[in-house]
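J.: Quick one: sequence plus predicted model below, questions after.
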Amino acid sequence: MKITYYGQSCLLVEEGGKKVIIDPFLSGNPQVNIDPKDIQVDAVILTHGHGDHYGDTVEIAQNNNCPVIAIVELAQYAASKGAPEVVGMNLGGAKQFDGFKVKFTLAFHTSSIQDGDQTVYLGEPAGILLTMGGKTLYHAGDTALFGDMKLIGELNQIDVAALPIGDFYTMGPEDALLAAQWIKAGHVIPVHYNTFPPIEQDGDAFVAELQKKGLQGSVLQVGESVDI
């Protein structure tokens, strides 16, 4: 499983000739100089509807004629904006696709988008368990620390986890460190930090704390990859 980081919480995951992108916030991201037109994937998967996660979803889905996989209200919204195909799921639900499996987990956050002068509610936020080639990525989405992360770790063999560390809107580094221990991931990638001033954090310091706990982690710069 190859994972490439595209800033904020966006990951491109590929294995066995299949590629999916999670939370493709590219346009308008000050960290990123990537044209959404250059993204080639088999699916777009979303954790929730905030603009810094929903991002370029519809353009990428249209360019690739691929599905948007999301919580049902968010999937319906993407369809209304021109996504060619959507798969609306819900918390706890799983589906096997061609070459990968998606299961949505709990996340404690909110989910909405500003559409003109309207704030549109887009269902529950979620985490993602993505299994490809026999390996599983847990993308926690935007979330606070919550006790059932222990259960997620007990019920799943998590090879790699993407955990938010930005604080202010999500877990901070201290809570993310505890989450990493609970989920027992083989590898941890910090996400959702340093994009905007309120979420500035030291990713290297977080990974150093992981190592003190006997855990492995990687700080990925935009465009960098790790093979799990």
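T.: Looks like it came in fine.

J.: rest of the way, CA atoms for contacts and neighbours
T.: Noted.

J.: so the nearest residue to residue 39 once chain neighbours are set aside is in which element?
T.: Nearest residue to residue 39 in three dimensions, chain neighbours excluded: residue 60, at 6.8 Å (CA to CA, 6 or more residues apart in numbering). Element membership of residue 60 [criterion: DSSP states H and E] is helix 57-64.

J.: quick one, whichever helix or strand comes after that helix and helix 57-64 angle?
T.: Using DSSP H and E, the next helix or strand after helix 57-64 towards the C-terminus is strand 67-71. Counting by axes from the mean of the first three to the mean of the last three CA atoms, to 10 degrees, strand 67-71 lies at 150 degrees to helix 57-64.

J.: For the chain, which segments count as helices?
T.: In the chain, the helices defined using DSSP state H lie at 51-54, 57-64, 72-80, 149-155, 173-183, 203-212.

J.: quick revisit: just name whatever secondary elements the helix holding residue 60 is in contact with.
T.: Applying 3 or more CA pairs under 8 Å, 6 or more residues apart in numbering; DSSP states H and E, one finds that helix 57-64 contacts strand 43-45, strand 67-71.

J.: Please compare the first structure with the one that follows:
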Amino acid sequence: MTKVTYHGHSVVQFEHDGVKGIFDPFITGNELTDLKVEDVKVDYILLTHAHNDHVGDTVEIAKNNDATVIAPVELAGYLETQGLNTVGMNIGGEKSFDSIKVKFVQAFHSSSFTDDDGNVHYGGMPTGIILTLGDKKIYHVGDTAIFSDLKLINTLNGEIDVAFVPIGDHFTMGINDAIHATDELIQPRVVVPVHYNTFPPIEQDPEKFKQALKTECQILKPGEAVTFK
């Protein structure tokens, strides 16, 4: 069984052949999510970059589940100092974990983590992540601006079944750029808009995105799963 579920902002859970994981588990402080930290049961936590609204509740979830955190190497190094089991990877790298395969690819953004004392920790390069679950490829684009090598990523990695693409603008691509990135560059079978409406600066109408696309778009409410073709 392969199941991929959206939980608000950029939070995506997945399950494949008994392996459970979550991308960017920003739960505490995320008014859009349907999750509770204590209820999250995962084997792996995948982080696209170090910003607090993506690292989120990683430390608590990892400790609750004895989960492995897979993240850009600098971010993984910081989280290891917090007592977590981590695997640091870098852009271009691919590695299998049980029945899943994780590949880190380029994104254009920034990446740092601010701790409770206000100290800022460099988080390495921001990334997107291509997750292979059996015969399905999931592309979490992460927080990124549009860039032409999204097309190269598509060419080198084969058809993407589902892409999670930010549309919020201000910090990432807005709707117009996300339309071009989806239809002309990434060209997934299905796109799911993410990273919008969590905070006032990123308020957007996902229907405007959907109506302008050639690609099939599934606008998911928190807790809804992707429907695969």
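T.: Alright, I've got the coordinates. What you see is a predicted model, and the numbers here were worked out from it, not measured in a lab.

J.: Minimum distance to residue 139 of the first structure: which of the helices and strands packed on helix 57-64 of the first structure has it?
T.: strand 43-45 (10.5 Å; CA to CA).

J.: what residues does that closest one touch?
T.: Identification of contacts with strand 43-45 of the first structure by CA atoms under 8 Å, 6 or more residues apart in numbering yields 19-24, 57, 60-61, 66-70.

J.: quick revisit: for residue 23 of the first structure, see how far away the residue nearest to residue 39 of the first structure is.
T.: Between residue 60 of the first structure and residue 23 of the first structure the computed distance is 11 Å (CA to CA, to the nearest Å).

J.: Need the contact partners of the helix holding residue 60 of the first structure.
T.: With CA under 8 Å, 6+ apart as the test, helix 57-64 of the first structure has contacts from 23-25, 36-37, 39-44, 67-68, 78, 81-85.

J.: just the buried members of those residues?
T.: Buried residues within the contacts of helix 57-64 of the first structure, defined by neighbour count using 16 or more other CA atoms under 10 Å: 23-25, 36, 39-44, 67-68, 78, 83-85.

J.: Can you tell me which of these is nearest residue 217 of the first structure?
T.: Among those, and counting by CA to CA, the member closest to residue 217 of the first structure is residue 23, at 20.7 Å.

J.: Now for the closest one: which residues touch it?
T.: Listed by CA under 8 Å, 6+ apart, the contact set of residue 23 of the first structure reads 9-11, 44-47, 52-55, 57.

J.: so what's it closest to, chain neighbours aside?
T.: Closest residue to residue 23 of the first structure apart from its sequence neighbours, by CA to CA, 6+ apart: residue 53 at 4.3 Å.

J.: Kindly tell me how buried the one you found is, as a neighbour count.
T.: Neighbours of residue 53 of the first structure under the rule other CA atoms under 10 Å: 23.

J.: quick one: residue 90 of the second structure from residue 123 of the second structure, how far?
T.: According to CA to CA, residue 90 of the second structure and residue 123 of the second structure sit 12 Å apart.

J.: For the two, indicate the residue with more neighbours.
T.: residue 123 (23 against 18).

J.: Around residue 170 of the second structure, how many other residues sit close by?
T.: Neighbours of residue 170 of the second structure using other CA under 10 Å come to 11.

J.: corresponding residues in the first structure for stretch 189-197 of the second structure?
T.: Aligned by TM-score structural alignment, stretch 189-197 of the second structure falls on residues 186-194 of the first structure.

J.: How far off centre is that stretch?
T.: How far stretch 186-194 of the first structure lies from its chain's middle: 10 Å, per CA atoms, centre = their mean, to the nearest Å.

J.: From the opening residue of it to its closing one, how far?
T.: Taking CA to CA, the first and last residues of stretch 186-194 of the first structure lie 24 Å apart.

J.: now the helices of the first structure as a markdown table including distance to residue 32 of the first structure?
T.: Converted to a markdown table, those look like this (distance: least, CA to CA, whole Å):
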| stretch | distance to residue 32 of the first structure |
| --- | --- |
| helix 51-54 | 12 |
| helix 57-64 | 16 |
| helix 72-80 | 23 |
| helix 149-155 | 30 |
| helix 173-183 | 23 |
| helix 203-212 | 17 |
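
J.: What about residue 91 of the second structure, how many residues nearby?
T.: Residue 91 of the second structure is flanked by 17 other residues according to other CA under 10 Å.

J.: ok, now residue 119 of the second structure?
T.: When neighbours are counted by other CA under 10 Å, residue 119 of the second structure registers 9.

J.: one step back: which single one of the contacts of residue 23 of the first structure is nearest to residue 105 of the first structure?
T.: Relative to residue 105 of the first structure, the closest of those is residue 47; by CA to CA it sits at 9.5 Å.

J.: Find the nearest non-adjacent residue to the alignment partner in the second structure of the closest one, please.
T.: Aligned by TM-score structural alignment, residue 47 of the first structure pairs with residue 48 of the second structure. Take residue 48 of the second structure and drop its neighbours on the chain: the residue closest to it by CA to CA, 6+ apart is residue 127, 5.1 Å away.
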